[in-house]
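J.: this is the structure alone, sequence omitted:
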């Protein structure tokens, strides 16, 4: 099994423009993500996929692999699909979030292991929800899993609905899972799903993975206990800097 790690990175983030190039204790965020990904033993290679010349030059400066992609892509999945056509010979692709500078290489390996099962088309990670804040945060997608460790549905709302239980007792009566935003695709499947049209479920929830489920694809799920630490807005930077000191 030959797996390629791709880190989609764009400069024009709505909430935090230029964040791939912010300085985090002497290294850019994209460099830290890249270096963490390179530690994953499951990956045969790692490449940054960007549509911005500034990011391209920054990756070249620290001698990383980088490839320019079209500026028209609407998602990291689309960007990964373009790269997979240019870098052939890989059985699967891992889409690594470019805003998680402390990503654990073991999480990448955990996701990659899903493809040891030849029936796996798509894969992602989930984590048990520990707090009410996470449970009721609409920016934290929740996921329901079947007995085969496959995602049934993703939602920004609390799922499943627990009848007859007050909201402050939900975590005491049921195990809820949140989605960790790292994806794996079998290369042949990636080429197909990148051509799928926007569906009703994705349009309603604004969650890309619902497009795959709505079209009948199975998303394999692996459970992680590791908490991810992403930089979504400038206020998140200090959290990462504090973590880097530990």
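T.: Happy to help now that I have it. Worth saying up front: this structure is predicted, and the values here are computed from it rather than measured. Numbering: from 1, shown residues only.
J.: please count neighbours and contacts with C-alpha atoms only from this point.
T.: Noted.
J.: please report how far residue 201 lies from residue 153.
T.: Per Cα to Cα, to the nearest Å, residue 201 is found 10 Å from residue 153.
J.: who's in contact with residue 187?
T.: Residue 187 makes contact with 84, 90, 91, 92, 93, according to Cα atoms under 8 Å, 6 or more residues apart in numbering.
J.: name the residue closest to the centre of this structure, please.
T.: residue 182 (2.3 Å; Cα atoms, centre = their mean).
J.: from the chain's centre, how far out does stretch 143-163 sit?
T.: 18 Å (Cα atoms, centre = their mean, to the nearest Å).
J.: any idea which element the residue nearest to the centre of the chain lies in?
T.: Using DSSP states H and E, residue 182 falls within strand 177-186.
J.: could you pull out the helices for the chain?
T.: Along the chain, counting by DSSP state H, helices occupy 29-38, 53-61, 76-86, 105-113, 132-136, 170-173, 187-193, 200-205, 209-214, 237-244.
J.: and residue 174, how far from residue 99?
T.: Counting by Cα to Cα, the gap from residue 174 to residue 99 is 31 Å.
J.: second structure for comparison follows:
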């Protein structure tokens, strides 16, 4: 579905689409899957819902292990500061284009798929872009700065995203 190109973020576009296809609010959860992840596995779309099994989370998203220094250091790869224990779901503490957190230990690649509780999405789009969101160019920081909670579901690997012309050519060769 095409939405107004003037909308500031993917989440703003999902909200506009949801208002059009479900104006009566029959659905209380919506998944935001944008076109830059054409190779995402169907199991990941199930996994992104896992955090919402906990009522403490407003939003669900995905995290995969960073597997190389190049991936860790690439500014187009968004990283999540989070710590998985035995559970496959944990809380996102911060998102950045830089390698975070500092020091030894795993780094996590953010896979930009979101499962929104409808009321959380409505709250999110009512907020002005935040200072950290503008600084990092990452819309999910608006939610964190507003006190919303984002749960991360761990998946085994990040799908190939399409962020550059080279990525597009690579993906075209795979499909």
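T.: Done, it's in. Computed from a predicted model, the values in this text were never measured in an experiment.
J.: what stretch of structure 2 does the strand holding residue 182 of structure 1 fall on?
T.: Mapping strand 177-186 of structure 1 onto structure 2 (TM-score structural alignment) gives residues 108-117.
J.: just give me the mean distance for that stretch relative to structure 1.
T.: On superposition with structure 1, the mean distance recorded for stretch 108-117 of structure 2 (mean Cα distance after the TM-score superposition for structure 1) is 0.9 Å.
J.: before we move on, back to that, mind listing what's buried along the strand holding residue 182 of structure 1?
T.: 177, 178, 179, 180, 182, 183, 184, 185, 186 (16 or more other Cα atoms under 10 Å).
J.: circling back to that earlier point, how do the contacts of residue 187 of structure 1 look in structure 2, which are kept?
T.: For these, the contacts that are reproduced in structure 2, applying both residues aligned by TM-score structural alignment, their matches' Cα atoms under 8 Å, are 90, 91, 92, 93.
J.: how about the third one, what's its partner in structure 2?
T.: The equivalent of residue 92 of structure 1 in structure 2 is residue 29 (alignment by TM-score structural alignment).
J.: what's that match in contact with, if anything?
T.: Going by Cα under 8 Å, 6+ apart, residue 29 of structure 2 touches 115, 116, 117, 118.
J.: then residue 243 of structure 1?
T.: So residue 243 of structure 1 contacts nothing (Cα under 8 Å, 6+ apart).
J.: gap between the counterpart of residue 132 of structure 2 in structure 1 and residue 70 of structure 1?
T.: By TM-score structural alignment, residue 132 of structure 2 lines up with residue 201 in structure 1. The span separating residue 201 of structure 1 from residue 70 of structure 1 equals 26 Å under the rule Cα to Cα.
J.: between the two, who's got more neighbours?
T.: Shown here are residue 201 of structure 1 and residue 70; by other Cα atoms under 10 Å, residue 201 has more neighbours (19 against 12).
J.: what sits closest to the more buried one if chain neighbours are left out?
T.: Nearest non-adjacent residue to residue 201 of structure 1, counting by Cα to Cα, 6 or more residues apart in numbering: residue 210, 6.0 Å away.
J.: map the one you found across to structure 2 for me.
T.: Per TM-score structural alignment, the equivalent position to residue 210 of structure 1 in structure 2 is residue 141.
J.: residue 101 of structure 1 now?
T.: Match for residue 101 of structure 1 (TM-score structural alignment): residue 38.
J.: which residues touch that match?
T.: Here residue 38 of structure 2 is in contact with 160, 161, 162 (criterion: Cα under 8 Å, 6+ apart).
J.: mind redoing it with 10 Å?
T.: Contacts for residue 38 of structure 2 were tallied using Cα atoms under 10 Å, 6 or more residues apart in numbering; they are 159, 160, 161, 162, 171, 172, 175.
J.: just residue 64 of structure 2 next, same as before
T.: When contacts are counted by Cα under 10 Å, 6+ apart, residue 64 of structure 2 touches 79-80, 107-111, 152-159.
J.: who wins on neighbours among the residues you listed?
T.: residue 152 (32 neighbours).
J.: residue 48 is in contact with that residue, correct?
T.: Yes. Counting by Cα atoms under 10 Å, residue 152 of structure 2 does reach residue 48; the two are 7.6 Å apart.
J.: what do these two both touch?
T.: With Cα under 10 Å, 6+ apart as the test, residue 152 of structure 2 and residue 48 both reach 59, 60, 61, 62, 63, 89, 111, 114.
J.: now the end-to-end length of stretch 142-152 of structure 1.
T.: Start and end residues of stretch 142-152 of structure 1 are separated by 11 Å (Cα to Cα).
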